Every structure is written in C-alpha cells, then in structure tokens.
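A.B. asks: can't give you the sequence, but here's the structure:
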C-alpha cells in the first residue's frame, strides 16, 4: 500500500467515567423533532410514522468544559440539549426487543445549530448540512456505561443558559424511545461501535451569544459545560 499524501486527524476520543480507555467516535446520527413540545415551538408536527435523522461529522465533536468561538457564518446560533447514546456493539436490522444490546453508554450532549442557515435551507427545500454539521457543533460530556446508568425512564434533562433554566423535560417525553430509534436506524445503516446517536431536544431552544455559559444536566450522567467566545 502506498503511503498517504497527508495526515488526517484521528477519531475524537470521548472520556468514559471510571475507565482508562476512551470511546472513539465513528459517526454521529441526530434524531429530529423527538419531543412534541419542541416540534410545536418550531412550527412543526411530529412525524409519528417513523423518526427522521440528520448527521454530523465525527470532527464536529467538542468536549465538555471547552470555550469555543462563536460559529462561523451565522447570526443566530442556537443550543439544543440532548441525551446521547453511544453504540458499543454491531446492530444491523435490530428489533425493539434486542436493540439495547448494542448500547455501550450515555452522555449529556448539545447540538449547536446555525438556525438562520437551517431555516434558509428549509425554505428552499435543501439539506440542512450548513445549519447542523460544522466544527464544535456536537458537544459531549464523558460517557457513563449503560449498566451504571440503569433503565431509561423519567430522568430529568435540563439546560441552563447563564444560570437561568432554558430547557427542562424528562427522557420519557421522547416521542421515539431509544430502542425504537436504534431498531429503526439499523434498518438503513450497519450501526457499529463508535457511533453516537443524539436523540433530540426538548422545548426551550434559543440563541447563544459571545460570553454565554451553558450547563447541561441529565440525572445520572456527568454534567456538560460550554462557554461561547467571541467570533473568529
């Protein structure tokens, strides 16, 4: 095999609580409109026939505790607090009954969105890539192994912006449960270790600005912290 012309960055490595090893990120899938109240606040209805998705590059990963520049190319960047599922075993054409066998662990996450660019794309019936997939747009806290977290139930999910609660719901409010999402997604992709699924955001999304401090919490998981700095 001939040598590569240049080096590319290695896969991002997410810390795992209580483990010396890290979770290498392969792909990022995101579930759209998975909380009915959020869909309503965005002027949409939930598609109850099947979940739908968008993707982010693995190199959109940003670690909790970072201070990042206000994203390029936008005047309206929004936070979206999410429950993140880390896949640790292959899942292909899984069923709701066996889907959870593929789960390695869970984490707090934030999906940053260039809302103005997403809205422009929607209006023109174009893909959302510019609005969703950009550097430092997939923030993640350390993973907690699934066995330590326990069953997904009515754990609180919350985000505070500059000390004020902006989003608050329960994981049980998700329209499509984690096993349903994994089972459905695995009909279209060979889910593999290192894949992450951001499972959607509750109502209360809104803009950030330079100087904003975000604090994400989900009961039983490591908290997430992010600071928004000045534009580049």
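C.D. replies: Thanks, I have the structure now. Bear in mind that the values here come from a model prediction, so they are computed numbers and not experimental data.
A.B. asks: alpha carbons only for contacts and neighbour counts from here, please
C.D. replies: Will do.
A.B. asks: wait, isn't residue 137 in contact with residue 58?
C.D. replies: No. With contact defined as C-alpha atoms under 8 Å, residue 137 does not count as touching residue 58 (10.1 Å).
A.B. asks: Show me what the longest strand anywhere in the chain packs onto, helices and strands only.
C.D. replies: Scanning the chain for the strand with the most residues, using DSSP state E, yields strand 103-111. Contacts defined by 3 or more C-alpha pairs under 8 Å, 6 or more residues apart in numbering; DSSP states H and E place strand 103-111 against strand 81-87, strand 138-140, strand 144-145, helix 146-149, strand 213-218.
A.B. asks: OK, contacts around the residue nearest the centre of the chain?
C.D. replies: In the chain, the C-alpha nearest the mean C-alpha coordinate belongs to residue 198, at 3.1 Å (C-alpha atoms, centre = their mean). The contact partners of residue 198, taken as C-alpha atoms under 8 Å, 6 or more residues apart in numbering, are 28, 29, 30, 31, 82, 83, 84, 85, 109, 111.
A.B. asks: and if we set it to 10 Å?
C.D. replies: With contact set as C-alpha atoms under 10 Å, 6 or more residues apart in numbering, residue 198 has these partners: 28-32, 53-56, 81-86, 106-111, 138, 140.
A.B. asks: What subset of the residues you listed is buried?
C.D. replies: 28-32, 55-56, 81-86, 106-111, 138, 140 (16 or more other C-alpha atoms under 10 Å).
A.B. asks: how many neighbours does residue 90 have?
C.D. replies: Residues near residue 90, counting by other C-alpha atoms under 10 Å, number 17.
A.B. asks: Roughly how far does the closest residue to residue 118 other than its chain neighbours sit from residue 107?
C.D. replies: Counting by C-alpha to C-alpha, 6 or more residues apart in numbering, residue 118 lies nearest to residue 131, which is 4.3 Å off, once chain neighbours are set aside. The gap separating residue 131 from residue 107 is 23 Å, by C-alpha to C-alpha, to the nearest Å.
A.B. asks: Check it against this one:
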C-alpha cells in the first residue's frame, strides 16, 4: 500500500508498521498486566493495512477478534537515534487506526511464550484512516480517541493518559530502527477493547483527525 504524506509530493510505500502494547494504564489493568517501564514494541506486516471504507476480514483461525483504537503517527523524515527534542519534527501527520487482535490466538501464544505475530498480523488487521498534516493537529497529547461499534461507544480516552508520549515513542523506536518516510507508529489503545462480529460497523475518531470507518465480515 502507498500512502500520501503531507510533506511529500508523491505517495510513498508503507514501510514498517510499529505498534505499542500497553501504553494506557487502564488497558494494562483490564488485560491483568503490569504497566511497562519502557515501551513494548511489536510489528505488523504492511499487508495488514486496510483503508477506510473497506472490511476487516475475520479469519477462520480465530473465534475472538477484538478492536483496539489507536492514534497513528506517520513518519515523514528519516532518522536514527533521534533526540527527544526533535522527535515530533520527524512526524509528518496523524491518523486514527485500529489494531485488530485475534485474542484467542494471542492468549495461546502468551501461554506458550511465543510471539504475537500471528494474532496481530492477519490481512486487514491494521485499518488506517485518512492522514492529517501534523501542523493541523494542535496538541497530540490532548486528543480524544473514540471508537463506536454499531453506533455504541466502546472506547473513549484522551492521549494525555498515554504512559509514553508520541515524542517519547518516536525517540525510543529510533534507537532500535532507522525510521523512514512511510513508517507508521500505532501508539497504543486505551481500555474498552472487546470482540467484533460479522456484520459490525466500526467508526474510529480522534480530535482534529478525519474518522476511520470499516465494516466486519467473516472471511470466506
């Protein structure tokens, strides 16, 4: 998939899809897990991306797929070992996204101390909304995230409750990976995660960012 980055004249291919686990204390509590002392980073393949208006496919391997609404930072400038003071300069835009998770497969992986890649990486498991230029977002640490399922609010929280700010996450990830234009950083979900079912309609939003809307269907 190619995405349009506000700072670039032409669309660029998506690179790394970096995701952060347990970045809200209330979500860590609902999952009965400790609050991390440093960011928990995992990856999704670019093939998991899905545009707004399309359908999340429920895979036959799972009977318990959950929604997780997240703010997504879009990298627009390459950087390695980026200082905190310059971290947000490398972000070209923001979008709202969903980290779809096969919770039953994730639980099984945790029991066996295996990676989460299968539970997180199915095709269509990373819906991404339209990208808003970073300069059009007033304060990335004071945005309200919201997810509705069939019109009912399931998740709602402010990014000010993130354990690790967007600035800190960009800095931290750049100590491990060279960040490149087209990389996406899913910054974690608040509490309220839950299952989705065939026929559901999901709408995700964040203050000042265009909404994301997807349907859900069982893969044939």
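C.D. replies: Now that the structure is in, tell me what you want to look at. Just so it is clear, the structure is predicted and the values come from calculations on it, not from any experiment.
A.B. asks: hang on, the earlier thing: return the residues in contact with the residue mapped onto the residue nearest to residue 118 of structure 1 from structure 2.
C.D. replies: Using TM-score structural alignment, the equivalent of residue 131 of structure 1 in structure 2 is residue 119. Residue 119 of structure 2 sits next to 44, 61-62, 65, 100-109, 125 when contact means C-alpha under 10 Å, 6+ apart.
A.B. asks: Then residue 119 of structure 1?
C.D. replies: Counted by C-alpha under 10 Å, 6+ apart, residue 119 of structure 1 has contacts 125, 126, 128, 131.
A.B. asks: Isn't the third one up against residue 32?
C.D. replies: Pointing back at residue 128 of structure 1 there. No. At 11.3 Å, residue 128 of structure 1 does not count as touching residue 32 under the criterion of C-alpha atoms under 10 Å.
A.B. asks: Overlap in contacts, these two.
C.D. replies: Overlap of the contact sets of residue 128 of structure 1 and residue 32 (by C-alpha under 10 Å, 6+ apart) consists of residue 54.
A.B. asks: thinking again about what came up before, does the residue nearest to residue 118 of structure 1 sit in a helix, a strand or a coil?
C.D. replies: helix (DSSP: H, G, I helix; E, B strand; the rest coil).
A.B. asks: cool, the one 4 residues further on as well?
C.D. replies: Under the three-state scheme (three-state DSSP), the conformation of residue 135 of structure 1 reads as coil.
A.B. asks: Kindly provide the distance from it to residue 99 of structure 1.
C.D. replies: Between residue 135 of structure 1 and residue 99 of structure 1 the computed distance is 30 Å (C-alpha to C-alpha).
A.B. asks: who has more neighbours, the two?
C.D. replies: A side-by-side neighbour count of residue 135 of structure 1 and residue 99, using other C-alpha under 10 Å, places residue 99 first with 21 against 18.
A.B. asks: May I have the residues that are in contact with the equivalent of that one over in structure 2?
C.D. replies: By TM-score structural alignment, residue 99 of structure 1 lines up with residue 87 in structure 2. Residue 87 of structure 2 is in contact with 79, 81, 166, 167, 168, 169, 170, 171, 172, 174, counting by C-alpha under 10 Å, 6+ apart.
A.B. asks: circling back to that earlier point, wait, which of the helices and strands packed on strand 103-111 of structure 1 is closest to residue 46 of structure 1?
C.D. replies: strand 81-87 (17.1 Å; C-alpha to C-alpha).
A.B. asks: Next, the mean deviation of that closest one compared to structure 2.
C.D. replies: Its aligned residues in structure 2 lie a mean 0.3 Å from strand 81-87 of structure 1 after superposition (mean C-alpha distance after the TM-score superposition for structure 1).
A.B. asks: Quick one: distance of that strand to the chain centre.
C.D. replies: Taking C-alpha atoms, centre = their mean, to the nearest Å, one finds strand 81-87 of structure 1 lying 6 Å from the centre of the chain it belongs to.
A.B. asks: and what of stretch 98-115 of structure 1?
C.D. replies: Using C-alpha atoms, centre = their mean, the offset of stretch 98-115 of structure 1 from its chain centre is 5 Å.
A.B. asks: Same question for stretch 174-189 of structure 2.
C.D. replies: From the chain centre to the centre of stretch 174-189 of structure 2 is a distance of 11 Å (C-alpha atoms, centre = their mean).
A.B. asks: which residues in structure 1 does it align to?
C.D. replies: Following TM-score structural alignment, the partner segment of stretch 174-189 of structure 2 in structure 1 covers residues 186-201.
A.B. asks: Counting neighbours, which bits of that stretch end up buried?
C.D. replies: Within stretch 186-201 of structure 1, the residues scored as buried using 16+ other C-alpha under 10 Å are 186, 191, 192, 193, 194, 195, 196, 197, 198, 199, 200, 201.
A.B. asks: Okay, buried residues for the longest strand seen in structure 2 please.
C.D. replies: Once structure 2 is assigned using DSSP E, the strand that runs over the most residues is strand 209-218. Within strand 209-218 of structure 2, the residues scored as buried using 16+ other C-alpha under 10 Å are 209, 210, 211, 212, 213, 214, 215, 216, 217.
A.B. asks: Tell me the helices and strands packed up against that strand.
C.D. replies: Under the contact criterion of 3 or more C-alpha pairs under 10 Å, 6 or more residues apart in numbering; DSSP states H and E, strand 209-218 of structure 2 touches strand 49-51, strand 55-58, strand 91-98, strand 126-128, strand 132-133, strand 144-149, strand 201-206.
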